[in-house]
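Q: Would you be able to build a 3D model of this:
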Amino acid sequence: MKAGHKMGTAMRRFAALILLATPLPAIAQNASAQNSVTEVSIDQLRSRMDKGQDSSVDITRAYLDRIAAMDRKGPTLRAVIAVNPDAVAQAKASDARRKAKKLLGPLDGIPILIKDNIETRDPLPTTAGSLALKDNLTHRDAPVVALLRAQGAVILGKTNLSEWANIRSTKAMSGWSAIGGLVRNPYGLDRTSCGSSSGTGAAVAASFAAAGLGTETDGSVVCPSSINGLVGLKPTLGLVSRTYVVPISHSQDTPGPMARSVRDVATLFSAMVGSDPGDAATRDAGKYRKDFTAGLAGASLKGVRIAVYRPDMSPLIATRFDQALAVLRAQGAVLVDVQRPKTDGMGDAEFDVLKFELKTDLDKYLASTPPSVKTRTIDDVIAFDTANADAEMPYFAQEIFDMAAKSKGTGEASYQAQRDKSLSLAKGAIDGMLKQADATILVQPTYGPAWLSDPIYGDQYNGPSSSELPAISGYPNLTVPMGLVRGLPTGLSFIGPAYSDGKLLEAGYVYEQASKARVAPTYAPTADAGAGVEGKP
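A: Next up is the predicted model:
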């Protein structure tokens, strides 16, 4: 017991110092530099560099200033696990290319943050938030990162996340990891940033970078995007490679772009799509690679039929949703209310699939890590967590890991039947609602406002969620800010069939430009609950 306690103390010390151990190069930490990148788009940053008003080094240092001033100080968002010591050098290389008129692409010189379950070849470990992977320094780029780097993007650092992408426990507190601590929502610091891409959500909302990468298995891009006032795209499964991404499920995992505008998401997504020989699901992705920003300016909803699904929701969310529908209607869309087909048993089937694939896929990933990583299987991770319980399990346990480890993985006799069941029901539900309306786009609220972060009971939210059907089916889901409820963001989801990502971006852009619903964060200590909680005198 004593030995375990000493080890836990050492682990906690490592978790507290990992950000500080990565030096912030040449940072002035002045307010004017920080403000120069606040709420600034990728196009605006590129224009500044093209005109010689700013260099990539200036912009990179300004973002590093904001991180230094706000992530472990000020509002203490804990959104960034580590900054990249090579970021300024990458920015200098971009400035040299710009001077030589040899730019690599639209992202050249643009600082991007990467969720810390996605590998980069920079001198940073990929930890998935777990101390078991604190030495996972692979020196390899995930193909999705390599594509961004090929366009000259500056890899600014790695973002915090719900540990192991929120798959360890049914009682997890979203946004917490042993390495990064608890991510705080910039709209209400006592509220969740959702998960598992919580760090990317909070960081991009706080203008710690121009944009960022998240990953989703079921909700982990669209929930933190919606709850942090961002645009986020969960792409069609198979458009973006998952190689060298710490896995949960090869049936559902996908990286996705997160940013403060539809255009910025489209810009990032354009660089992410591509075939990868190491990921069979992407074999056709090259056919769909294009500039997804090209159709935005001329996009229109006139005469476009849109299916409208109204899940159970509070009156406050319903009011926001009705306002969003009014915007779509004013842009010429034809709205048709639909009923969701029954999907009895789908959630249980999905959970079985995730457990079985977690066992197989995580074991395969861990076997590929450097010898410095001592946890080579999910059983090893469970043993590590148990030995270091005070650091790794202070709030919740690892019952999902335990269930996965006891299974035969994808060798379970029921695996394929459960996958076929969940996939059929999810596709059938979306296809059925689109058919009811003779439409190619479905809209519904993404999520309601953020719930309180609760280390005792874990996540407590029971409102509407758009993530399940697109996640299981592999269909795309785009969330766009829908306005605030009691000071907290909500999102509007645009969902469509496979490979309709571009159409969803165009529809989301029209809505975004007409609604102007996004509001910048204020870093309030708590959300405004309304005068009604005090009662009448």
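Q: Only C-alpha atoms from now on, for both contacts and neighbour counts.
A: Noted.
Q: D420 sits in which helix or strand?
A: For D420, the element it lies in under DSSP states H and E is helix 415-437.
Q: now the other sequence, so there's something to compare against:
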Amino acid sequence: MRALIVLSLAVTVSTVTPATAQIAPKIEEASIADLRAMLASGTATSESITQAYLARIAAMDRTGPTLRAVIATNPDALAQARAADARRKAGKPLGPLDGVPVLIKDNIETLDPIATTAGSLALKDNVTGRDAPVVAELRKGGAVILGKTNLSEWANIRSNNSISGWSAVGGQVRNPYALDRTPCGSSSGTGSSIAASFAAVGIGTETDGSVVCPSSINGLAGLKPTLGLVSRTHVVPISHSQDTPGPMARSVRDVATLFSAMIGTDSADPATAKADQYRKDYTASLSGASLKGVRIAVRRPQMGPDLAARFDAALAVLKAQGAVLVDVEQPKLDGLGEAEFQVLLYELKGDLNAYLATTPPAVKTRTLADVIAFNEANKAAEMPFFGQETFIAAEKTRGLDDPEYLGARAKSLRLAGKEGIDAMLAKANATILVEPSYGPGWLIEPIYGDQYQGPSSSELPAVSGYPNLTVPMGLAKGMPVGLSFIGAAYSDQKLLEAGYVYEQASHARVAPRYLPSADVGPGMDGSK
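A: Now for the predicted structure:
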């Protein structure tokens, strides 16, 4: 499978023709605004920009730093780019994303002739010929679907001992800041790809942390939106209570631009019933945004001195911008983790079975039980590092009418929302809560799996369905760390505005250097 991926990359890049082999546009660290300026001025076409990204992927993803962030490029990408160029020439562009290449996490279906695998060999033939509605929304706006990104297999739900960023289809994703460090997951490839400028923007998905963590750890801005603003149809599922696609980019403005194009009501996803009410340009209010007099609740979890220093510096920026900071402590939320896990187990079985039933006949795994059997039969390829005990536990659940499930969902929702985020905001009389997103990326560990014990901002907004925006706040121990802006349901715009003000005042993001290991500073690595 990996040989086929390399071949597809080589074939795609070889389509550069003399007519389009002009001076390659500068795409490294380029924003959507930069790309649009190139297109408007005629210094680049969408085709030349797309070719430049494909060439960068070919040079860096399976060679060079070998990030393994892209599972497959789209053989139709250049044709889509040429169509965008034709629209522009005719004076009929479709919107701010017209002609802009976008990378899509490989658990989200696209109608392009590439499989949606969730990183599993069980889905290697899952070429559905259909767009997930979130992709259809991007396509309506003229976005070029550049390819599919690698991920933690099955979005990190197969095992509690999994390795973030590893999949049987794509191998191990690497962090562009330090190649021996985790990219986090499960949107690992999207995080690594966008940090490495394989595209300006990309889509990840989150159940609990899978947008926020790889965004934070790869030096990106990333939004886990309010649940129900973005459709989940034709996305390989874990949990209808918590799953959502989310935008990831190197700036808050680019996150807002992509997010604006993702929102929409989908009749097949009841959670999105209100989404059309929130369709708008989320970039429109950014330039005039202010934090003067805005009350912000501050949660200070236990953290190491390097992360604490970055967090203190971030709080100083917020204060200098006029924010009123009020410290709060997280209430005791006993049993939240256990209740959330029960919900995920029950919903995984029901939701995945429903999804697999809609896949093409070439996909032989039609149920979770089939996937478990497939993994056992293909243990050498699928389970060289960790098992599938979470899948097995999910298969034993008894259905969504089980009192155990209903009680766990009610409990987790109450603890995360009313008694968690809502209570902290109310205590501070605030509309925004800030805390560190995650600590710096840990070493990739194939024997013991992910080894992380630091703070995490993801659980409460993930379980409650509330939005969580992470924004870079610099480097700790040589690795990126992020600042989370969390609010109540449908406060996404407020969070984007606050994050933008912070970003513009702090200029904290640092571009990656593709080091073999983290640059932790004198003395911290044993040197003098």
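Q: care to give me the TM-score?
A: Once the chains are laid over each other, their TM-score by TM-score structural alignment, normalised by the length of the second structure reads 0.97; 524 aligned residues with a Cα RMSD of 1.6 Å.
Q: returning to what we had before: what comes into contact with the helix holding D420 of the first structure?
A: 305-307, 336-343, 345-347, 349-350, 352-353, 356, 410, 440-442, 468-470, 472-473, 496-497 (Cα atoms under 8 Å, 6 or more residues apart in numbering).
Q: C194 of the first structure -> the second structure?
A: By TM-score structural alignment, C194 of the first structure lines up with C184 in the second structure.
Q: Next, please give the residue ranges for the strands of the stretch 351-500 of the second structure.
A: Secondary structure of the stretch 351-500 of the second structure (DSSP state E, counting those that start in this stretch): strands located at 432-436, 468-476, 479-486.
Q: The second one maps to which residues in the first structure?
A: With TM-score structural alignment applied, strand 468-476 of the second structure matches the range 477-485 in the first structure.
Q: how big's the offset between that stretch and the second structure?
A: If you overlay the two and look at stretch 477-485 of the first structure, the average distance to its match in the second structure is 0.3 Å (mean Cα distance after the TM-score superposition for the first structure).
Q: and if you look at stretch 58-69 of the first structure?
A: Stretch 58-69 of the first structure sits 0.4 Å off on average (mean Cα distance after the TM-score superposition for the first structure).
Q: State the span of the second structure onto which that stretch is aligned.
A: Taking TM-score structural alignment, stretch 58-69 of the first structure hits residues 48-59 over in the second structure.
Q: and what of stretch 137-145 of the first structure?
A: Going by TM-score structural alignment: stretch 137-145 of the first structure matches residues 127-135.
Q: What residues of that stretch count as buried?
A: 127-128, 131-135 (16 or more other Cα atoms under 10 Å).
Q: Which secondary structure state is assigned to L97 of the second structure?
A: Here L97 of the second structure is recorded as coil under DSSP: H, G, I helix; E, B strand; the rest coil.
Q: how about it, what does it touch?
A: With Cα under 8 Å, 6+ apart, L97 of the second structure has these contacts: 32, 138, 141-143, 257-258.
Q: For the stretch 201-350 of the second structure, which segments are assigned as helices?
A: Ranges of helices within the stretch 201-350 of the second structure are 212-217, 252-260, 305-320, 336-356, based on DSSP state H, counting those that start in this stretch.
Q: Would you tell me which one of the ones you listed is buried the most?
A: Burial of the helices of the stretch 201-350 of the second structure is given as mean neighbour count (mean count of other Cα atoms under 10 Å); helix 212-217 ranks first at a mean of 34.
Q: Residues in contact with that helix: which ones?
A: Contacts for helix 212-217 of the second structure (Cα under 8 Å, 6+ apart): 183-188, 191-192, 206, 220-224, 248, 437-441, 458, 468-472, 479-483.
Q: and if you look at stretch 282-302 of the first structure?
A: 238-241, 263, 266-267, 269-270, 273-277, 328, 331-334, 499, 502, 505-507, 509-510.
Q: What residue in the second structure is paired with I179 of the first structure?
A: Per TM-score structural alignment, I179 of the first structure is aligned with V169.
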